[in-house]
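[1] coordinates only, sequence not included:
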């Protein structure tokens, strides 16, 4: 049984369908993001820098399932991840960041859907996530939690997350070769 919602063809929103196949893919990617974020990453600098690839499945979800599917994958991964293994408690800002981590790549691909898996789309999606989420919002949420200045945290986070972003770009580009065949 498929759940569907229809939306207008205006702008970047097109008709989409939330099929069982897409729900299963979103669930698997949410589970993978929990594993990679909570168990497959290391915390540095007193918990202000997380080195890991927990964003990769959420970004992939946005590319494969669109902005709403990506956002939902990020939300589910974050909320269940906090329940499974909380690393510092719950902060709703990080849930917003997780949602946007899936939404932004989905939006980038929706705006250029003819070349869904192009290297440019993948780079642009990851760069926006890096700048808006990793450097911007997540650093802001950390300043609220630990009380250090935004600009004190930014340089080290920028370097660490920049390296992770470059690796993520190439991993997603490599993986996209396999997901090209997974279409509607």
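    Thanks, I have it. None of the values given here were measured: they were computed from a predicted structure. Residues are numbered from 1 along each chain as shown.

[2] use CA for all of it now, contacts and neighbours both
    OK.

[3] which parts of the chain are strands?
    Along the chain, counting by DSSP state E, strands occupy 3-5, 16-18, 42-44, 49-51.

[4] give me the contacts around the first one.
    If you take C-alpha atoms under 8 Å, 6 or more residues apart in numbering as the criterion, strand 3-5 is touched by 15, 16, 17, 18, 19.

[5] circling back to that earlier point, among the strands of the chain, which is nearest residue 144?
    Proximity to residue 144, assessed across these by C-alpha to C-alpha, is greatest for strand 49-51 (14.8 Å).

[6] for the closest one, packing partners?
    Counting by 3 or more C-alpha pairs under 8 Å, 6 or more residues apart in numbering; DSSP states H and E, the packing neighbours recorded for strand 49-51 are strand 42-44, helix 150-179.

[7] among the ones you listed, which is the most enclosed?
    Using mean count of other C-alpha atoms under 10 Å, the stretch among these with the largest mean neighbour count is helix 150-179, at a mean of 16.

[8] so of the strands of the chain, which one's packed in deepest?
    Between those, strand 49-51 has the highest mean count of neighbours, a mean of 19, where neighbours are mean count of other C-alpha under 10 Å.

[9] before we go on, here's another structure to hold up against the first:
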């Protein structure tokens, strides 16, 4: 519990740095832009790559910054190009996604197992459970009727998305090491 509190405090302190805010803002902008290139075959399924900048924000600046970047990205996407009615549940999901990635990645070595576990946590708790509840409420659908298609989509996309987060994170680590740029 002490480590968790320290992680939260350290991540909140990142918000005092102009460099952290600038890079987080650029990653949030990238999240928004990638969100516009979403494939949505119907109101129940969505394929996007906007999770990558959110995971990077969590990796660089922790769960607080990752969560706030999730909120900012979700709100900006809605105000710039709404794809349906605004629903605060999806903003909560965006916060939790950035927060979870920050918990797993911030101040930790990026390993395939860590990425797989972080993304699995996001997939199960945010995408399958919470987002399915939000969709059921918003579109007046039965929760259990939503699950088969959403489970199939996430089962197929999980290894692809995990690999993408891992390879982008490792590439960023190498770039930061070579350039000796400190983000903290």
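    Cool, the structure landed. Note that the structure is predicted; figures quoted are calculated from it, not measured.

[10] show me where structure 2 has its helices.
    Secondary structure of structure 2 (DSSP state H): helices at 2-14, 18-36, 51-80, 88-105, 112-121, 131-139, 143-179.

[11] in the shortest one, what's buried?
    To tie it back to what came earlier, the one meant is helix 131-139 of structure 2. The neighbour-count criterion (16 or more other C-alpha atoms under 10 Å) identifies 131, 132, 133, 134, 135, 136 as the buried residues of helix 131-139 of structure 2.

[12] what do we get in structure 1 for the fifth one?
    Using TM-score structural alignment, the equivalent of residue 135 of structure 2 in structure 1 is residue 142.

[13] its match: what's its closest spatial neighbour, skipping adjacent residues?
    Beyond its immediate neighbours in the sequence, the residue positioned closest to residue 142 of structure 1 (C-alpha to C-alpha, 6 or more residues apart in numbering) is residue 48, lying 6.9 Å away.

[14] any idea how far residue 39 of structure 1 is from the one you found?
    Spatial separation of residue 48 of structure 1 from residue 39 of structure 1 under the definition C-alpha to C-alpha, to the nearest Å is 17 Å.

[15] more crowded one of these two?
    Neighbours per residue, other C-alpha atoms under 10 Å: of residue 48 of structure 1 and residue 39, the larger number sits with residue 48, 18 against 13.

[16] could you pull up the residues touching residue 102 of structure 2?
    So, once contact is read as C-alpha under 8 Å, 6+ apart, residue 102 of structure 2 ends up touching 55, 57, 58, 59, 60, 61, 62, 63, 64, 65, 66, 67.

[17] let's see it at 6 Å
    Residue 102 of structure 2 makes contact with 58, 59, 62, 63, 66, according to C-alpha atoms under 6 Å, 6 or more residues apart in numbering.

[18] counterpart of it in structure 1?
    In structure 1, the residue paired with residue 102 of structure 2 is residue 106, using TM-score structural alignment.

[19] and residue 90 of structure 2, by the same measure?
    Pairing criterion TM-score structural alignment: the partner of residue 90 of structure 2 within structure 1 is identified as residue 94.

[20] how many other residues sit next to its match?
    20.

[21] could you dump the strands of structure 1 to CSV with distance to residue 124 of structure 1?
    Formatted as CSV, the strands of structure 1 follow (distance: least, C-alpha to C-alpha, whole Å):
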stretch, distance to residue 124 of structure 1
strand 3-5, 28
strand 16-18, 23
strand 42-44, 26
strand 49-51, 21
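
[22] neighbours of residue 76 of structure 1, how many?
    The burial metric for residue 76 of structure 1, expressed as a neighbour count using other C-alpha under 10 Å, is 21.

[23] also the one 5 residues further on?
    Burial of residue 81 of structure 1, expressed as a neighbour count using other C-alpha under 10 Å, amounts to 21.

[24] what residue in structure 2 is paired with it?
    In structure 2, the residue paired with residue 81 of structure 1 is residue 77, using TM-score structural alignment.

[25] mind listing what its match touches?
    Taking C-alpha under 6 Å, 6+ apart as the contact definition, residue 77 of structure 2 lies against residue 32.

[26] distance check, it against residue 148 of structure 2.
    Relative to residue 148 of structure 2, residue 77 of structure 2 is positioned 27 Å away (criterion: C-alpha to C-alpha).

[27] same check, this time on residue 36 of structure 2
    Distance from residue 36 of structure 2 to residue 148 of structure 2, by C-alpha to C-alpha: 26 Å.
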